[in-house]
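> Curious how this folds, go ahead:
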Amino acid sequence: MDVSRSLNWSARGGYAARGVVYLVVGTMAVLAAIGSGAAEDTQGALREILNQPLGGVLLGIVALGLVFFAIWRLIQAFGDPDGLGTGGKGLVIRAGMLGSAIIHLALAVFAASLIFSVSIGGGSGGGGGDPTAGWLSWLFGRDWGRWVALGIALVPVGIGIAHIVKGWKASYERYMMADAETLRRIRPVCAFGLIARGVTFIVIGILAFYGGGIYDANDAPGLDEALQWIQDLPFGWLLLLMVALGLIAFAAYAFVEAWYRRIGVERAGV
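Below you'll find the predicted structure:
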């Protein structure tokens, strides 16, 4: 069995799974913008998948894809197949990939908990809450916890800015195995998607920073709160619609990565 080839295809499946999740998030945000539903975060998107016909099977496939994506992020973080190096910028990007691995693995675990809950007759509405809430409550309950919360709030702002720059400069193209004409055709969608996701990260950071002094680990701001905040602005429905379409474009970007991205697990130093 060719392990490198299997990991390459697994990574592509992971990108596709991420695309499915954001396609659902974006679609639900569109419905919220036109007054036909409520915006949801990625966990809400997984619940929505479960509620569809054959939802358990579909969610199981997505969960497996999220595990594959988390593994690929770990390979990127520790093996550096993209050649980012050990300079300051490279280490920051690789640390971000490690964080992405943890987040997507947590999403996969959440999806599995939903499937298990349904299989034993518990319904599809529960998720058991955030498994990190306990230690976060302890952390932010310390006298110095407020300053930690304020510092952590800057992380999604930095991620958001990085997404916007990546979309604007199309720096992702260096990792794509596509000809110039294909890159020219997909560039507007990819840029729109990355910038829209960057905006939501910045809003999350602003909300977290604003509430840093009264942080509640059981009610930390997330994607759904960011979308709701955008919706509450003047002409918020229109702004939310634009961001929602951008998140759908980000899903398209994930599908593009699933098809065209240079994976190269064999170059990883692991």
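> going forward, measure contacts between C-alpha atoms and count neighbours the same way
Fine.
> I202: what's it in contact with?
Residues in contact with I202 (CA atoms under 8 Å, 6 or more residues apart in numbering) are 156-161.
> The residue nearest to it when sequence neighbours are not counted and F250, how far apart?
Nearest in space to I202, with sequence neighbours left out and distances taken as CA to CA, 6 or more residues apart in numbering, is V157 at 4.3 Å. When distance is defined by CA to CA, to the nearest Å, V157 is 18 Å away from F250.
> which of these two has more neighbours?
F250 (26 against 22; other CA atoms under 10 Å).
> separation between that one and I71?
21 Å.
> now G14
G14 is 9 Å from I71, where distance means CA to CA.
> To compare against the first, here's the next sequence to fold:
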Amino acid sequence: MSDQSSTADEAVAGAVDDIVERHPWLEQVFQLGWVAKALVYGLMGFTAIQIARQTAASDEASPEGSVAVVAEASFGRPLLGVLTVGLLLYFVWRLVSVAVIRGNGLDEWAHRVGYAFSGIFYLLLAYTAGKAAFTGVDPEESNTVESLSKSVMEVTAGRTMVGLAGLVTIGVGGFFVVHKGLQRSFTDDLISVRSEPSHNEPKRAALVVAGVVGWIGRGVVTALVGFFVVRAAVRFDPNEARGFDQSLRQAAESGLGTALVVVCAVGLIAYGVFCLVSHRFRTLEE
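Have a look, this model is predicted:
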């Protein structure tokens, strides 16, 4: 069985190598998706800083809010067109990631599911950006999490389903903080980058630090969303559910919460920087 698995792995690796060798431009095209992702999270972080300072009246600290910020800028629609292409390429990247995973263990299936959901999320975001770019219609500012929670709560066992979804979201946030951030597992996907910053040259060491801070910040924000979803289920009130933006605004209403939002903002900006810099250390072979 192991010999068959090894043969399959070699076949997949050989197929990917052959594609890259025949179409070397594909690598640069796929990497553009990480640049687009960097822009989205960077804008989310800057908006979160405004929320912490209580100065954000309209911008959303969410992926959709980032699209809205780009749409309002000079040359916003052409930039949204580029962003759409980048996000679509990132979606394709995730599909490829799912396709090349071998094995049927828990870890392999967890990565398949994670990559699939990630791909779907960025595909929807690409649709939002593309619609704004080609029609001029600004992204709708709606609490998708709240709307979805309300719909689910209306069905039988919906309250339980919402509660479980919130717990899973908290778990994903914890996974980001511990496995991706503190344990620095993200370095496994980067070429010639070691998990210990001191074992790298300055440029790669800075990349590792940005990755740690970024993944921790992203994890805290994700867990915060999960907390409000669970609270909505406990109180049986879908209005208590919060997305990225509303979770940060709710937390910023207290002094301690403001500090938490600042931490999240710094983490989101760091994650954006990590995505921007790390695209040079990613290859289709890896």
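> Just give the TM-score of the two.
Overlay of the two chains. TM-score (TM-score structural alignment, normalised by the length of structure 1): 0.84; 256 aligned residues with a CA RMSD of 2.7 Å.
> one step back: same drill for G14 and I71 of structure 1, tell me which one is more crowded.
Higher neighbour count among G14 of structure 1 and I71: G14, with 29 against 21, using other CA under 10 Å.
> returning to what we had before: quick one, what contacts the equivalent of the residue nearest to I202 of structure 1 over in structure 2?
Under the alignment (TM-score structural alignment), V157 of structure 1 pairs with I170 in structure 2. I170 of structure 2 sits next to 222-227 when contact means CA under 8 Å, 6+ apart.
> Show me these that map onto helices.
Judged by DSSP state H, these include 222-227 as members of helices.
> helix, strand or coil for the residue nearest to F91 of structure 2 when sequence neighbours are not counted?
Take F91 of structure 2 and drop its neighbours on the chain: the residue closest to it by CA to CA, 6+ apart is G119, 4.6 Å away. G119 of structure 2 falls in the helix class when you classify it by DSSP: H, G, I helix; E, B strand; the rest coil.
> Now the equivalent of V225 of structure 2 over in structure 1: closest residue in space, sequence neighbours ignored.
Under the alignment (TM-score structural alignment), V225 of structure 2 maps onto I204 of structure 1. In space, and not counting its chain neighbours, I204 of structure 1 is closest to A226: 5.4 Å by CA to CA, 6+ apart.
> neighbours of the one you found, just the number please.
A226 of structure 1: 24 neighbours (other CA under 10 Å).
> what's near enough to touch A111 of structure 1?
Contact analysis of A111 of structure 1 by CA under 8 Å, 6+ apart lists 43, 46-47, 59-60, 63.
> any idea how far Q28 of structure 2 is from the aligned residue in structure 2 for it?
Here A111 of structure 1 is matched to A129 in structure 2, going by TM-score structural alignment. Distance, A129 of structure 2 to Q28 of structure 2, by CA to CA: 21 Å.
> try P78 of structure 2
20 Å.
> cool, and D107 of structure 2?
According to CA to CA, D107 of structure 2 and Q28 of structure 2 sit 29 Å apart.
> for Y122 of structure 2, same thing?
19 Å.
> higher neighbour count, those two?
Per other CA under 10 Å, whichever of Y122 of structure 2 and Q28 has more neighbours is Y122, with 23 against 14.
> Next, the contact list for the more buried one, please.
So, once contact is read as CA under 8 Å, 6+ apart, Y122 of structure 2 ends up touching 87-88, 90-91.
> Please, which helix or strand holds it?
Using DSSP states H and E, Y122 of structure 2 falls within helix 106-135.
> Pull out the buried positions in that helix.
112, 115-116, 119, 122-123, 125-126, 128-133 (16 or more other CA atoms under 10 Å).
> quick one: which of the residues you listed is nearest to M161 of structure 2?
Taking CA to CA as the measure, M161 of structure 2 sits nearest to A116 out of the buried residues of helix 106-135 of structure 2, at 20.5 Å.
> what about the counterpart of L54 of structure 1 in structure 2, how many neighbours?
Matched to structure 2 by TM-score structural alignment, L54 of structure 1 sits across from F75. Look at F75 of structure 2: counted by other CA under 10 Å, it has 10 neighbours.
> now swap in the one 10 residues further on and tell me
Applying other CA under 10 Å, we find 20 residues neighbouring V85 of structure 2.
> Surely it touches T128?
No: with contact defined as CA atoms under 8 Å, V85 of structure 2 does not reach T128; the gap is 11.8 Å.
> so which strand or helix has the aligned residue in structure 1 for A206 of structure 2?
Residue correspondence, TM-score structural alignment: A206 of structure 2 in this structure matches R185 in structure 1. R185 of structure 1 belongs to helix 180-210 when assigned by DSSP H and E.
> so how far is that helix from its chain's centroid?
Centroid displacement of helix 180-210 of structure 1 relative to its chain, using CA atoms, centre = their mean, to the nearest Å, is 12 Å.
> One more: stretch 60-68 of structure 1?
Distance of stretch 60-68 of structure 1 from the chain centroid (CA atoms, centre = their mean) equals 14 Å.
> rewinding a little: give the single residue among the contacts of A111 of structure 1 positioned nearest to S124 of structure 1.
Among these, and counting by CA to CA, the member closest to S124 of structure 1 is R47, at 6.8 Å.
> count of residues packed around the closest one?
Using other CA under 10 Å, R47 of structure 1 has 22 neighbouring residues.
> what do you get for the one 3 residues further on?
L50 of structure 1 sits with 22 neighbouring residues when counted by other CA under 10 Å.
> what's the answer for S6 of structure 1, then?
S6 of structure 1 has 11 neighbours, counted by other CA under 10 Å.
> what do you get for K169 of structure 1?
Neighbours of K169 of structure 1 under the rule other CA under 10 Å: 11.
> which residue in structure 2 lines up with it?
Under TM-score structural alignment, K169 of structure 1 pairs with Q183 in structure 2.
> could you measure that match against E201 of structure 2, distance?
For Q183 of structure 2, the distance to E201 of structure 2 equals 19 Å [CA to CA].
> With G217 of structure 2 instead?
The gap separating G217 of structure 2 from E201 of structure 2 is 24 Å, by CA to CA.
> When those two are compared, which one has more neighbours?
Neighbour tally, G217 of structure 2 and E201, criterion other CA under 10 Å: the higher count belongs to G217, 29 against 12.
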